[in-house]
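Q: Next comes the sequence, and after it the predicted model I'd like to discuss.
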Amino acid sequence: MRAIDLNLLVVLDALLAERHLSRAAERLNMSQPAVSHALARLRILLDDPLFHRRRREMEPTLRALELSAPLAEALAQIRTVLAPEGFEPTERHVFRLAMSDYGTALLLPDLMQRLRAEAPGIDLVVTQKSREGMIGAVVDGEIDMAFGVFPDLPSRCVAETLFEDEYACLLDPLAQPQPYHGLTEALYWAAPHVLTAVHGEAATELDLHLRSHHKHRRIALVLPHWNVAPHVVRGTDLILTVARRCLDSVGPDLMIAAPPIATPSIPFAAIFAKRRRTDPALRWLIEQVRQVSGARPVPRSELKRH
């Protein structure tokens, strides 16, 4: 162990996360030649090329991929040991998050007000990915935390439910083919529907629930953005079934109605890598998110048990 420069492992972790030499150098605050030199030493140390250049990115070898998870776990533990007991958000720190525009609308306004008032040195970088993309980015260390609905998670992720939403339907009562006297089950199944899915035509929890009861909606429009969906309902016979909190700012000419069918609840959660469950910075951020989301406070001991 004395002959191994542990800084090389930090470089390898950054290269695995970025898959790009200059981005890894920027992440590490190192020069590109210094990262190249470290990679050369790693190749000798591990007796493996570790990466092959493919177009604009570096593709990891099988050996590098095998090292990715245990390396990230080991470095997280080292950072936890060396880090102070708590996290003081008085210095510059960047958190990388992923969420849909639904999560963005619900969390970001209040979260940013809180951060700007109490921790102005904290910066956020927010991206949007499919559910599978969010989970993969959390596991790989590309992002710190993701927000959304995650019915199935790998064992390397931890989820904390922030709140539960419910489904509601939005429609234009004046654009229905028959005089509107309320949203009935017959109207619901006869109507064309709008589906919001970041990942193309992927089935939502609602549709999976309906299929389990041998029911199917007619999807007339698939959209990747929650905030656009209410606008396409106006003047059409379309019905939009989404989380109730998405519909707080729709116009008075549109009707919000309870679904005339049984629907599942919508548990909105934050997920992060299990290896980082004791990371003081991440625990601090989770607490800020709890405060703005109105989530039930979770004791730190409970967080550690995940």
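A: Arrived safely, thanks for sending.

Q: Going by C-alpha atoms from here, please, whenever you check contacts or count neighbours.
A: Fine.

Q: Run the chain-centre distance for stretch 96-108.
A: 8 Å (C-alpha atoms, centre = their mean, to the nearest Å).

Q: Included below, for side-by-side comparison, is a second structure:
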Amino acid sequence: MDLHGIDLNLLVAFDALMAERSVTRAGVRIGRTQPAMSAALSRLRALLQDELFIRGPVGLQPTPRALDLAEPLGHALAEIQRTLEFTQVFDPSKSTVTLSIGLSEHAAFVVLPKLLASLRVEAPGIVLRIRNFDHRDAVISLLDSGEADLTVGVPHTPAGRILSASLFEEGFVCIVRKDHPHADTELTLDAFLQMSHLLVSPENERFGMVDAALGKLGLRRRLALTLPQMYAAPPLVASSDLIATLMKGVVEASGYREQLHVLKPPLELGTATFDMAWHRRNDVHPAQRWLREVIGSLFEKAAS
């Protein structure tokens, strides 16, 4: 049978006729007039090549073919109803849905512990699938393809179909090993320029924001090592003479804080903003909207 020729409303009408055994009452049940129900029954008979319902002494009597169809069609309609209701009503305490989140390296350290603690209480059945990305504009392809329901990372290149909201900011610090010669002195710009630097560049760029700030002053620093993994930087600095400029949160979460000396950068670097982003097509999806609200509330509480 060609499913393209089947009107779902006909199956709804069949289900009502099975329940009421009356064209009039079936019409009332689903909000249709008697002529509309009679027309639906005629179409069903032609489609299924069976009388389906025969008039009897106490209403319509289903044929064997109708009885065979009643249970599987009833289950199918109930499943469709549950599916449609899922997109309108979402109960996190009972849900077992899988939600996908794209996280940059630092965002994973910041977001996941708080989020998992919250889900353990509010939505223990929900499953999270984490996708990693390094380049800020990878969020666009992750969201376009549906590989991620939302992402958290530094701001991407604007795209009208991608919505976003700021979650948190990170300031920058310089780190050296605990017994470094500059550990107990104020870090001057001259001293900063004389040191060997470690550059963290997840996007594999040759220059970072420090280089951009120095470039405005007509200055350059001496790079000794460039690597894409920011959480690899603290242990490398702790065991060398290198200096690195990192987000403060990375240093605190690295596990190497006690082996490092933290210094104030000798030039203004501003802050790094981390955004939560999602595709416009998913803006009103209940489960995804709920997840965004949970993540947003975690950082609203931290800021208050």
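A: Ah, there it is. No experiment lies behind these values; they were computed from the predicted model shown.

Q: can you give me the helices for structure 2?
A: Ranges of helices within structure 2 are 8-20, 23-30, 34-48, 64-86, 105-122, 138-145, 189-194, 209-216, 233-238, 248-253, 286-303, based on DSSP state H.

Q: Deepest in the core, which of the ones you listed is it.
A: helix 233-238 (a mean of 22; mean count of other C-alpha atoms under 10 Å).

Q: what's the matching range in structure 1 for it?
A: Alignment of helix 233-238 of structure 2 against structure 1: residues 229-234, by TM-score structural alignment.

Q: Chain neighbours aside, what residue packs nearest to the spatially most central residue of structure 1?
A: Residue closest to the mean C-alpha point of structure 1, counted by C-alpha atoms, centre = their mean, is Ala146 at 2.6 Å. The spatially closest residue to Ala146 of structure 1, leaving aside those adjacent along the chain, is Ala98, at 4.6 Å (C-alpha to C-alpha, 6 or more residues apart in numbering).

Q: Same question for Val242 of structure 1.
A: Tyr167 is the one closest to Val242 of structure 1 (C-alpha to C-alpha, 6+ apart), at 5.3 Å.

Q: Tell me which residue of structure 2 matches up with the one you found.
A: Per TM-score structural alignment, Tyr167 of structure 1 is aligned with Phe172.

Q: Its match against Thr245, yeah?
A: Yes - using C-alpha atoms under 8 Å, Phe172 of structure 2 is in contact with Thr245, at 6.6 Å.

Q: hang on, the earlier thing: okay, the helices of structure 2 in JSON lines with distance to Val262 of structure 2 next?
A: Below are the helices of structure 2 laid out as JSON lines (distance: least, C-alpha to C-alpha, whole Å):
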{"stretch": "helix 8-20", "distance to Val262 of structure 2": "67"}
{"stretch": "helix 23-30", "distance to Val262 of structure 2": "70"}
{"stretch": "helix 34-48", "distance to Val262 of structure 2": "77"}
{"stretch": "helix 64-86", "distance to Val262 of structure 2": "50"}
{"stretch": "helix 105-122", "distance to Val262 of structure 2": "19"}
{"stretch": "helix 138-145", "distance to Val262 of structure 2": "32"}
{"stretch": "helix 189-194", "distance to Val262 of structure 2": "13"}
{"stretch": "helix 209-216", "distance to Val262 of structure 2": "16"}
{"stretch": "helix 233-238", "distance to Val262 of structure 2": "11"}
{"stretch": "helix 248-253", "distance to Val262 of structure 2": "9"}
{"stretch": "helix 286-303", "distance to Val262 of structure 2": "23"}
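
Q: show me what contacts the aligned partner of Val194 of structure 1 in structure 2?
A: Under the alignment (TM-score structural alignment), Val194 of structure 1 pairs with Leu198 of structure 2. Counting by C-alpha atoms under 8 Å, 6 or more residues apart in numbering, Leu198 of structure 2 touches Leu223, Ala224, Leu225, Thr226, Leu227, Ala233, Leu242, Ile243, Ala244, Thr245.
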